[in-house]
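> sequence-free structure coming up:
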């Protein structure tokens, strides 16, 4: 069992090991780069406990990817001596594309892994069952219960219960199982994962009979006392259990290693963790990119450490720009981490106020239309825009204005004053003009026009638009290519328009955006470095030769391709971006940009480690 108080926190800027190691008889929790500034605030029991379990989940996710893709070579040495308690494993190595970049998982004492691997829900519930009394009767067997009956004055016999086999959770025997359930539930709580209620019942029964307190094994104030009670309980259970079968020893060994496994007994060096965390950091960043962008816009991605499920989706996506073989120079293929196409539409959004007229048009109960009279330069004088609106769970006969006036004020009882974007439960649609300017994009953003949602989500193909924008809102298209006529929300927005006509409008809109709004292509390079590395003058030469020069080659190669695909006026801009780890637990934003780096020519993004980890673990 790990005593988190005894762990020293270190951030080693020369090596990439993350995990627990032993140096000069001291156990150290080695944190990733980017944690330096927060190290002092993390030096307490709770923080070190939470970080350990976070790294455990991250490494488990990464290891499962490596197993799935056949990268893992197991070099395990397992000692299973019941006279002792130390079970040792050296670890597993990851097949590397470069001989000097060997990756090794270390788990010389796999305390958590053995406990979690022993979980077998059907077996646990089966071992926790017994013969129980039931209220039903079998008259063919009544002669076996006459001696238990109550004889009445009329010579009748009364029998209230019979014994039949039935599965019931029992709490008086087989304590090795309930003890395992208690430890399993404690660990699952720290991992923030759900547990079967039946397992929780067994765990709580063990707590009541042995601990009799709400104390936890992972609480600083009760850690030692609970650990001592559990060790005594394990000894008692082992002494009084007569029949010890294979199932018993499986749970006993897992519990014994968990309670008695002492990291300090290991030799000096890496005990648990991974020696090259940069591969994990790369996997975390690229998994985020694939899960949070339209894959048709992810023009290129290093797929070595992406799961097979993610890789299948990535390969199936149709790219908005084909850049195959772009990074092949003199027969050598270069491999940037990622190339992402995106629109710069957010640059056009400005704070403003719109007055939209509340019309009295009732289209068979769909009272959802507004009129915008201010007009744009691209429209003829005095021409208006008729805006269809809708909201989730919408009902007929209820005008959308009645709902929106709870949020926005009225003017002259005829106009709604829209001074901020509509809540995300509200959406709008209207036919876009032949030429779109920034003012029109601004109105689309304020009124949550469906096509603008596509820009926000970096969606540029119709199939992805249906999958990521329409489908989550239950906007379905039937086999005839029509929207559901009974869906009030859909009818309010699209009236009697076919899905094909909406698709045509969407594709015209996207074409305009790509040609006129000067989109951006980012070449992303995932760096496992501390931010101080880039600001240190001593690293200037190395940074130039190792990082910056490589980005220039990427940009030059991509620029030649774009020159063939776009005119000078519509050609996308290219920007290089470095992603580095940053520990900022109170920041809700994923990125913090350092504008001082190279005068902004290369974007240096500090990526919030905790937010990225949550995304990685969830996938």
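Received the coordinates, thanks. Note that the structure is predicted; figures quoted are calculated from it, not measured. Numbers count the residues shown, from 1 in each chain.

> contacts and neighbour counts: CA atoms only from here.
Noted.

> tell me where the stretch 301-450 of the chain has strands.
Using DSSP state E, counting those that start in this stretch, the strands of the stretch 301-450 of the chain run over residues 328-329, 332-333, 338-342, 354-358, 369-372, 385-391, 410-411, 415-418, 426-429.

> in TSV: those strands, plus mean neighbour count and distance to residue 321.
What follows is the strands of the stretch 301-450 of the chain, written out as TSV (neighbours: other Cα atoms under 10 Å; distance: least, Cα to Cα, whole Å):
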stretch	mean neighbour count	distance to residue 321
strand 328-329	12	17
strand 332-333	10	19
strand 338-342	23	8
strand 354-358	19	36
strand 369-372	20	36
strand 385-391	22	33
strand 410-411	16	46
strand 415-418	20	37
strand 426-429	22	28
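
> closest one to residue 198 among those?
strand 385-391 (41.3 Å; Cα to Cα).

> that closest one to strand 354-358, inter-axis angle?
80 degrees (axes from the mean of the first three to the mean of the last three Cα atoms, to 10 degrees).

> could you dump the strands of the stretch 301-450 of the chain into JSON lines with distance to residue 92 added?
Below are the strands of the stretch 301-450 of the chain laid out as JSON lines (distance: least, Cα to Cα, whole Å):
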{"stretch": "strand 328-329", "distance to residue 92": "33"}
{"stretch": "strand 332-333", "distance to residue 92": "29"}
{"stretch": "strand 338-342", "distance to residue 92": "28"}
{"stretch": "strand 354-358", "distance to residue 92": "62"}
{"stretch": "strand 369-372", "distance to residue 92": "63"}
{"stretch": "strand 385-391", "distance to residue 92": "53"}
{"stretch": "strand 410-411", "distance to residue 92": "67"}
{"stretch": "strand 415-418", "distance to residue 92": "59"}
{"stretch": "strand 426-429", "distance to residue 92": "52"}
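
> this is the comparison structure:
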């Protein structure tokens, strides 16, 4: 702790952050830390095993974002944090209710947390439910708990606008595209159940999962109401992140 405090006093301003504040300031701090790490490595003549492990972890965190060649579902880095949030949410669900997963976009799920046959089953369900008109849609998560079906989309936003853009808007922004995708997922799944006379067509719900200080749920206030019903759900991000970080040493032992 003393070393960390001394480092912060020497190199980092009190308000500096890798995540909060202006993006340019965050990137400036990341670049400073990359430079310091490079200088430390250049001036370290003897590199034992513990040093290499720490260096490689810090280098991956500060440089990699998402390793383009990584196929194990593990996410590193300060760039593209939305992918970290997706991985955190998937790991949380696997730890809580793995049997409820009907299908998911498993790109950011550590491969050691699911058997190959389960992944094949998820892919088969995704193609059956969401592949239409030459488009292979990939919802983040579909949960089937009892008779209820839930489509979940993970979003790394501080705030999710409740009101939809009107048809007269000049352009479709990112959040409106998220709404359109969620609408398509819900209608495709509902149509599948109706064609198969499945009562779950009337027990379908849609959720956006966002990071929050504490758990909370806010049903959509859109009028007319969403069908299927839509809610914005905030998850306790700090608790989920602690569980996610604690997972990494166990995955390393499982390799």
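Right, received. Where do you want to start? Here the structure is a predicted model, which means the values were calculated and not measured.

> quick revisit: tell me which of the strands of the stretch 301-450 of the first structure lies nearest to residue 597 of the first structure.
strand 338-342 (20.4 Å).

> ok, now how distant is residue 274 of the first structure from residue 535 of the first structure?
Computed as Cα to Cα, to the nearest Å, the residue 274 of the first structure to residue 535 of the first structure distance reads 27 Å.

> more crowded one of these two?
residue 274 (25 against 14; other Cα atoms under 10 Å).

> residue in the second structure paired with that one?
When the second structure is aligned by TM-score structural alignment, residue 274 of the first structure is paired with residue 78.

> for that match, which three-state class applies?
Three-state assignment for residue 78 of the second structure (DSSP: H, G, I helix; E, B strand; the rest coil): coil.

> returning to that earlier point: indicate which one of the strands of the stretch 301-450 of the first structure is closest to residue 609 of the first structure.
Each of those has some distance to residue 609 of the first structure by Cα to Cα; the shortest is strand 338-342, at 18.7 Å.

> show me what that closest one is packed against.
Packed against strand 338-342 of the first structure by the contact rule (3 or more Cα pairs under 8 Å, 6 or more residues apart in numbering; DSSP states H and E) you find strand 298-301, strand 520-526.

> can you put those in TSV and add mean neighbour count and distance to residue 133 of the first structure?
Shown next, in TSV, are those (neighbours: other Cα under 10 Å; distance: least, Cα to Cα, whole Å):
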stretch	mean neighbour count	distance to residue 133 of the first structure
strand 298-301	22	63
strand 520-526	22	64
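
> what's the closest of those strands to residue 600 of the first structure?
When those are compared by Cα to Cα, strand 520-526 sits nearest residue 600 of the first structure, at 13.5 Å.

> quick one: stretch 235-246 of the second structure to the first structure mean distance?
With mean Cα distance after the TM-score superposition for the first structure, stretch 235-246 of the second structure departs from the first structure by a mean of 1.9 Å once superposed.

> need the longest helix for the second structure.
Secondary structure of the second structure per DSSP state H: the longest helix is helix 174-195.

> onto which residues of the first structure does the helix or strand following it map?
Once the chain leaves helix 174-195 of the second structure, the next helix or strand it forms, by DSSP states H and E, is strand 204-212. Mapped onto the first structure using TM-score structural alignment, strand 204-212 of the second structure spans residues 574-582.

> can you show me the helices along the stretch 251-400 of the first structure?
All helices of the stretch 251-400 of the first structure, identified by DSSP state H, counting those that start in this stretch, fall at 277-291, 308-316, 400-404.

> tell me how far residue 25 of the second structure lies from residue 173 of the second structure.
Counting by Cα to Cα, the gap from residue 25 of the second structure to residue 173 of the second structure is 25 Å.

> which among the helices and strands packed on strand 338-342 of the first structure is found nearest to residue 178 of the first structure?
Checking these against residue 178 of the first structure by Cα to Cα gives strand 520-526 as the closest, at 45.8 Å.

> list the buried residues of stretch 308-328 of the first structure.
For stretch 308-328 of the first structure, the neighbour count (16 or more other Cα atoms under 10 Å) marks 311, 314, 317, 318, 319, 320, 326, 327 as buried.

> hmm, back to that, OK, contacts around the match of residue 274 of the first structure?
For residue 78 of the second structure, the contact set (Cα atoms under 8 Å, 6 or more residues apart in numbering) comprises 18, 19, 61, 62, 63, 64, 65.

> one more time with 7 Å, if that's ok
61, 62, 65 (Cα atoms under 7 Å, 6 or more residues apart in numbering).

> please identify which of the residues you listed is nearest to residue 253 of the second structure.
Closest approach to residue 253 of the second structure among the contacts of residue 78 of the second structure (Cα to Cα): residue 61, at 20.2 Å.

> give the buried residues for whichever strand or helix holds that closest one.
Using DSSP H and E, the element containing residue 61 of the second structure is helix 49-63. For helix 49-63 of the second structure, a neighbour-count test (16+ other Cα under 10 Å) marks 55, 58, 59, 60, 61, 62, 63 as buried.

> neighbours around the equivalent of residue 307 of the first structure over in the second structure, how many?
Under the alignment (TM-score structural alignment), residue 307 of the first structure pairs with residue 110 in the second structure. The number of residues packed near residue 110 of the second structure is 19, by other Cα under 10 Å.

> please report the distance of residue 331 of the first structure from residue 325 of the first structure.
10 Å.

> distance of the nearest residue to residue 126 of the second structure once chain neighbours are set aside from residue 230 of the second structure?
Using Cα to Cα, 6 or more residues apart in numbering and skipping residues adjacent in sequence, the residue nearest residue 126 of the second structure is residue 103, 5.9 Å away. Distance, residue 103 of the second structure to residue 230 of the second structure, using Cα to Cα: 19 Å.
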